[in-house]
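A.B. asks: below is the structure, and that's it, no one-letter string:
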């Protein structure tokens, strides 16, 4: 495996060129696409397309969601007692685009339901559905990391092919490669 040494003469501090190089590097990191959904303090459904969702802990089960400080959903997510992570399947491409678009009713006709007892929005046909209680919010540069204690986890059966974000576009995986023969 080839490694990429640091450019000579560059310091470790942030720079415009460094930020652009980082942005390009992250564009080449394939990520599953999710819609993170929440009720704001006024009881309105809010949500956004997210690729910065990852597992943190198995015991207790926890995930983190990164949300930009400039996001229209930032306050709703960071102040909510609970939220859902709806991992999208390949058939959800249009839904992912809608939840990434500003100035539209993201939930109109999207098929979301309200969690019994709380009303927190969730997508019944998500490939993976995680209901999370907000455990902590940690500032990290221009984002906040919302740590969620998973209170319910559900998977679709059969599992749909995932929707992935790679090189600034949505993709679905190509057919799996055959398993390597045992030596």
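C.D. replies: Received the coordinates, thanks. In this text, all values refer to a predicted model and were calculated from it rather than measured experimentally.
A.B. asks: please make it C-alpha for all contacts and neighbour counts, starting now.
C.D. replies: Will do.
A.B. asks: select the longest helix from this structure.
C.D. replies: Counting residues, the longest helix found in the chain (DSSP state H) is helix 16-27.
A.B. asks: after that one, next one along is what?
C.D. replies: The helix or strand immediately downstream of helix 16-27 is strand 31-32, counting by DSSP states H and E.
A.B. asks: after that following strand, which helix or strand is next?
C.D. replies: Strand 31-32 is succeeded, C-terminally, by strand 34-39 (DSSP H and E).
A.B. asks: residue 139 contacts residue 145, correct?
C.D. replies: Yes: with contact defined as CA atoms under 8 Å, residue 139 reaches residue 145; the gap is 6.3 Å.
A.B. asks: OK, contacts around residue 170?
C.D. replies: 93, 163, 164 (CA atoms under 8 Å, 6 or more residues apart in numbering).
A.B. asks: oh, I was asking about residue 139
C.D. replies: Going by CA under 8 Å, 6+ apart, residue 139 touches residue 145.
A.B. asks: and it, that one's in a helix?
C.D. replies: No: counting by DSSP: H, G, I helix; E, B strand; the rest coil, residue 139 is not found in a helix; it is strand.
A.B. asks: want to compare, so here's the second one:
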């Protein structure tokens, strides 16, 4: 089967970034721990459901992230869904070159060393299912093993290059 003819050129990086700024996305903090007990985490808005059977989700992870190696090699990770109270935390976990966990209160998922945010809107514990390269990112697929729906609240969104909450 032939691919359809392209009618417009591919967007440049700036055009693509501007276009994606118009797509609201839930804000999460993805966390894991390595074999030495060191905690890793970053702010992510590229998290989507992929499959119901088996239940899979996907996290987009930049290859330049300081967490990249830890997350793509970790057997498990947690996606913490943030709400409106977590703006400052989302900013902290988006910074480079800092100890993102310093001064932050994370618990451990029961029976594991996985960091989980106790006040998260929801938390998804995942087993690494696959890692697929895509452009300058890797797509980390996780098979859901447990879900903690913590509290109803107003979700934190990333929209037009800022943290927002729906009215």
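C.D. replies: It's in. Computed from a prediction, not measured in an experiment: that's the story for all the values here.
A.B. asks: need the TM-score from the superposition.
C.D. replies: Put the two chains on top of each other and the TM-score (TM-score structural alignment, normalised by the length of structure 2) is 0.92; 162 aligned residues with a CA RMSD of 1.5 Å.
A.B. asks: returning to what we had before: out of the contacts of residue 170 of structure 1, which is nearest to residue 10 of structure 1?
C.D. replies: The nearest member of the contacts of residue 170 of structure 1 to residue 10 of structure 1, counting by CA to CA, is residue 164 at 32.9 Å.
A.B. asks: the closest one maps to what in structure 2?
C.D. replies: In structure 2, residue 164 of structure 1 lines up with residue 157, judged by TM-score structural alignment.
A.B. asks: which residue numbers in structure 2 does stretch 58-71 of structure 1 align to?
C.D. replies: By TM-score structural alignment, stretch 58-71 of structure 1 lines up with residues 52-65 in structure 2.
A.B. asks: show me which positions of that stretch end up buried.
C.D. replies: Of all the residues in stretch 52-65 of structure 2, those buried under the rule 16 or more other CA atoms under 10 Å are 56, 57, 58, 59, 60, 61, 62, 63.
A.B. asks: now do stretch 57-68 of structure 2: distance from first to last residue.
C.D. replies: For stretch 57-68 of structure 2, the first-to-last residue distance is 17 Å (CA to CA, to the nearest Å).
A.B. asks: who touches that stretch?
C.D. replies: The contact list for stretch 57-68 of structure 2, computed with CA under 8 Å, 6+ apart, reads 40-42, 44, 46-51, 96, 136-144.
A.B. asks: tell me the buried residues within those residues.
C.D. replies: 40-42, 44, 47, 137-144.
A.B. asks: out of the residues you listed, which are inside strands?
C.D. replies: Assigned to strands by DSSP state E, the following of those qualify: 40-42, 44, 47, 137-144.
A.B. asks: which of the three states applies to residue 93 of structure 2?
C.D. replies: Using three-state DSSP, the structure places residue 93 of structure 2 in helix.
A.B. asks: need the residue closest to the centroid of structure 1.
C.D. replies: For structure 1, the residue nearest the mean C-alpha position is residue 50 (3.1 Å; CA atoms, centre = their mean).
A.B. asks: residue 145 of structure 2 matches what in structure 1?
C.D. replies: Counting by TM-score structural alignment, residue 145 of structure 2 corresponds to residue 151 in structure 1.
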